[in-house]
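Student: Everything below, folded, please.
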Amino acid sequence: MTIDQSKLDALVGTALGDIAGAYGGVMISIGNKLGLYRAMAGAGPLSAAELARRAGCAERYVREWLNAQVAGGYVTYHPASQTYELTPEQAMVLADEDSPVFFPNAWHVVASLWADEHKTADAIRTGRGIGWGEHDHRLYCGVAAFFRNGYVASLVPQWLPALDGVVPKLEAGAKVADIGCGFGHSTILMAQAYPQSHFWGFDVHAESIRAARRNAEQAGVADRITFEVAKANDYPARGYDLICFFDSLHDMGHPDKALRHAGTALAPDGNVMLIEPFANDRVEDNVGPVGQLYYSASTALCCAHAISEQGDYVLGAQAGEERLAQVARASGFASVRRAFTSPFNMILDVRR
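Tutor: Reported below is the predicted structural model:
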């Protein structure tokens, strides 16, 4: 066997980068929880002692944490003054909780994957599924918080206007169902933007529905949102003008049944909006960080849940437009149009 040293060195570099990222992610999560990034945002250059005082932490630990941030490129270091600074760009990623590129909450999901490693290993060995509600509690808050920011940035200004004829209905007063609504962030955003409409959020996970109700109360929109525990194929049919699946259809063991039920629950001229992780249709075209992230999460979460439902389909988080369109057409829909694409999401407008 002949070893190509350049290929070996490149692969070792990739592995080292992944390991460093895993270590660094723990530091990012801790920095977020302790308010270290927020204490740096807009403050200009700070010494380790100054940051420790601002955040109420121990200076020696803070200095080592800062050096880890500098080594990873997350904080800027000024050697002449031995101070540390969070640039505006770094603050968008690490300190601004409303930024569309705020990443620290994503590490709750990673923590949940490690906590459930034994479950995933057992599932891969045996072929058994893992239901959404069987995971470590950090999964739910992590997914909700991380996806929320993308929805804040894109749902109302970009995705809904890309659908055929939907916005005028929402402005006039429409009925909208959010299937797999989780903590309700997507439902709440729509209710805030379109006060004449009424919204229903459905999810099988009772803990998430309770959180969604609390979030709606805090947002002041509980009067026009109803959250209920229900499956994707048995929620009440009310002639909805819009039915949304926010990053949820690919998790379902029976997406065809969910879409067929959506067809019966829609108004005659209604739309189904599928928000799915971006993916090309071929594996070789999904190589890179986004594909690695989605395929990994899909192994432990998406496929595992679909298998737990004894699914006819196990689409996974990288299903791609072609497979999703096939399921929609087999479920009675004639039109599947890609309405919008971002680096992380693909929006499909599905109609009869």
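
Student: contacts, neighbours, all on C-alpha from now
Tutor: OK.

Student: pretty sure residue 36 is touching residue 55, no?
Tutor: Yes - the criterion here is C-alpha atoms under 8 Å, and residue 36 meets it with residue 55 at 5.9 Å.

Student: Please report how far the residue nearest the centre of the chain lies from residue 6.
Tutor: Centroid check for the chain by C-alpha atoms, centre = their mean gives residue 147 as the closest residue, at 3.4 Å. Residue 147 sits 38 Å away from residue 6, taking C-alpha to C-alpha, to the nearest Å as the criterion.

Student: so residue 227, which of the three states?
Tutor: State at residue 227, reduced to three classes by DSSP: H, G, I helix; E, B strand; the rest coil: strand.

Student: Sequence B follows; please return its structure for comparison with A:
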Amino acid sequence: MTLDMTKLEPLLGTVVNELGAASNAALVIIGDKLGLFRALATGEMTSAELAGKTGTHERYVREWLSSQAATGFVTYDAVSGKFSLSPEQAAVFALEDSPVNMTGGFYSLSAIYADEPKLTEAFKSGKGLGWGEHCNCLFCGVERFFRPGYQAHLVGEWLPALDGVVAKLQRGATVADVGCGHGVSTVLMAKAFPKSKFIGFDFHDASIAHARKHAEGLSNLRFEMARAQDFDGADYDLVTMFDALHDMGDPVGAVAHARKALKPDGTLMLIEPMAGDSLADNLNPVGRVYYASSTHICVPTSLNQEVGEALGAQAGPKRLGEVIRKGGFSQSRKVAGTPFNMILEARP
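Tutor: The predicted structure is shown next:
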């Protein structure tokens, strides 16, 4: 076998980078749990100073800092021997309310590795892997990954991009948040529009239980366990689905039920992963994350349900538009987007 070194060396470089990234991901979780990133955001310090401030062992902290510096997640000053976080590093790793905080994504990786044996078997059998069958850390990881974007954009940008919806919410509307998970999106809307009534629906009982505990005592909000294809209620002004439609076994059925549950002038808002319409369009860093997550989570979840459409996290606007039309909506359009999400509006 003859190898082309001009092709082999870059490939090996990529593999070495991947091994480092996969290994360091667990250290990001540890750093978040122990408050290392948050403490370091207060100013530069040595490993001993950081350990003292966080009640941790210096030798572990020194090695942890070295790994983060080699990765580029913290800054090291070779002259002073101290470590620090730049404003950008702090925004990504230390500041909970930052719109670009990414630590939540790392928590999902614990579930991905824990569930690998189940997924391997699913590859061979073709069977699905239910949402509730995953390691519990997946659910918190998903919540923490999407929460910063929802907090930054939902009330101020995404809802105002919909035709006439904010005015209805300000006057007093009825909203179904379908596939609400831990209820982050539902709570944000309920707090912003106290005259409106919000119901969060999800088929995962543990997520609904979690959402109820964190409903913050809002009187205009409740959470119920139900599937997207048959949740209760009618005459909704707005139905929302946040990063959920592509996980559903019967997305057309879910959209059709939303159409039936809406008022004649109601609106369906779909928040879906950012994607183009072809594989070639999605061969980029964001697409890479979503294709991997889709293989681990989205496709197995859908295949575990009836129909098992398995749209995947990179379905793209064209395919989603087909689902919307088959579900009975005559109009749909993309109204907003971020590097991670696209927001679609569907009208009867």
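
Student: TM-score for these two?
Tutor: Put the two chains on top of each other and the TM-score (TM-score structural alignment, normalised by the length of the second structure) is 0.98; 348 aligned residues with a C-alpha RMSD of 1.1 Å.

Student: rewinding a little: quick check: the host helix or strand of the residue nearest to the centre of the first structure compared with the second structure, mean distance?
Tutor: Per DSSP states H and E, residue 147 of the first structure falls inside helix 138-154. Helix 138-154 of the first structure, aligned to the second structure and superposed, deviates on average by 0.8 Å (mean C-alpha distance after the TM-score superposition for the first structure).

Student: by contact count, what packs against the helix or strand just after that helix?
Tutor: Note on helix 138-154 of the first structure: by DSSP H and E, the next helix or strand toward the C-terminus is helix 166-172. Contact here means 3 or more C-alpha pairs under 8 Å, 6 or more residues apart in numbering; DSSP states H and E; on that basis helix 166-172 of the first structure packs against strand 240-246.

Student: In the second structure, what stretch matches the next helix or strand after the strand it packs on?
Tutor: Later in the chain than strand 240-246 of the first structure, the nearest helix or strand by DSSP H and E is helix 255-265. Counting by TM-score structural alignment, helix 255-265 of the first structure pairs with residues 251-261 of the second structure.

Student: In that stretch, which residues are buried?
Tutor: By 16 or more other C-alpha atoms under 10 Å, the buried positions in stretch 251-261 of the second structure come out as 251, 252, 253, 254, 255, 256, 257, 258, 259, 260, 261.

Student: next one: stretch 66-75 of the first structure
Tutor: 66, 67, 68, 69, 70, 74, 75.

Student: picking up where we left off before, the residue nearest to the centre of the first structure matches what in the second structure?
Tutor: Aligned partner of residue 147 of the first structure by TM-score structural alignment: residue 146.

Student: what's the neighbour count on the closest residue to that match other than its chain neighbours?
Tutor: Among residues not flanking residue 146 of the second structure along the chain, residue 104 sits closest, at 7.9 Å (C-alpha to C-alpha, 6 or more residues apart in numbering). If you count neighbours by other C-alpha atoms under 10 Å, residue 104 of the second structure ends up with 23.

Student: can you give me the offset of stretch 27-43 of the first structure from its chain's centre?
Tutor: When distances are taken as C-alpha atoms, centre = their mean, to the nearest Å, stretch 27-43 of the first structure is centred 22 Å away from the chain's centroid.

Student: Just the residues contacting it, thanks.
Tutor: Under the contact criterion C-alpha atoms under 8 Å, 6 or more residues apart in numbering, stretch 27-43 of the first structure has outside partners 46, 51, 54-55, 65, 68-69, 85-88, 91, 94-96, 104-105, 107-108.

Student: swap in stretch 267-285 of the first structure?
Tutor: Counting by C-alpha under 8 Å, 6+ apart, 163-164, 166, 238-250, 262, 286, 291, 294, 317-323, 341-352 sit against stretch 267-285 of the first structure.

Student: Which residue ranges of the first structure form strands?
Tutor: 76-78, 83-85, 175-179, 198-203, 225-229, 240-246, 266-277, 335-341, 345-351 (DSSP state E).

Student: Can you lay out those strands as TSV showing distance to residue 60 of the first structure and mean neighbour count?
Tutor: Compiled in TSV, those are given as follows (distance: least, C-alpha to C-alpha, whole Å; neighbours: other C-alpha atoms under 10 Å):
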stretch	distance to residue 60 of the first structure	mean neighbour count
strand 76-78	17	17
strand 83-85	14	22
strand 175-179	48	25
strand 198-203	46	24
strand 225-229	47	21
strand 240-246	44	24
strand 266-277	41	22
strand 335-341	45	17
strand 345-351	41	22
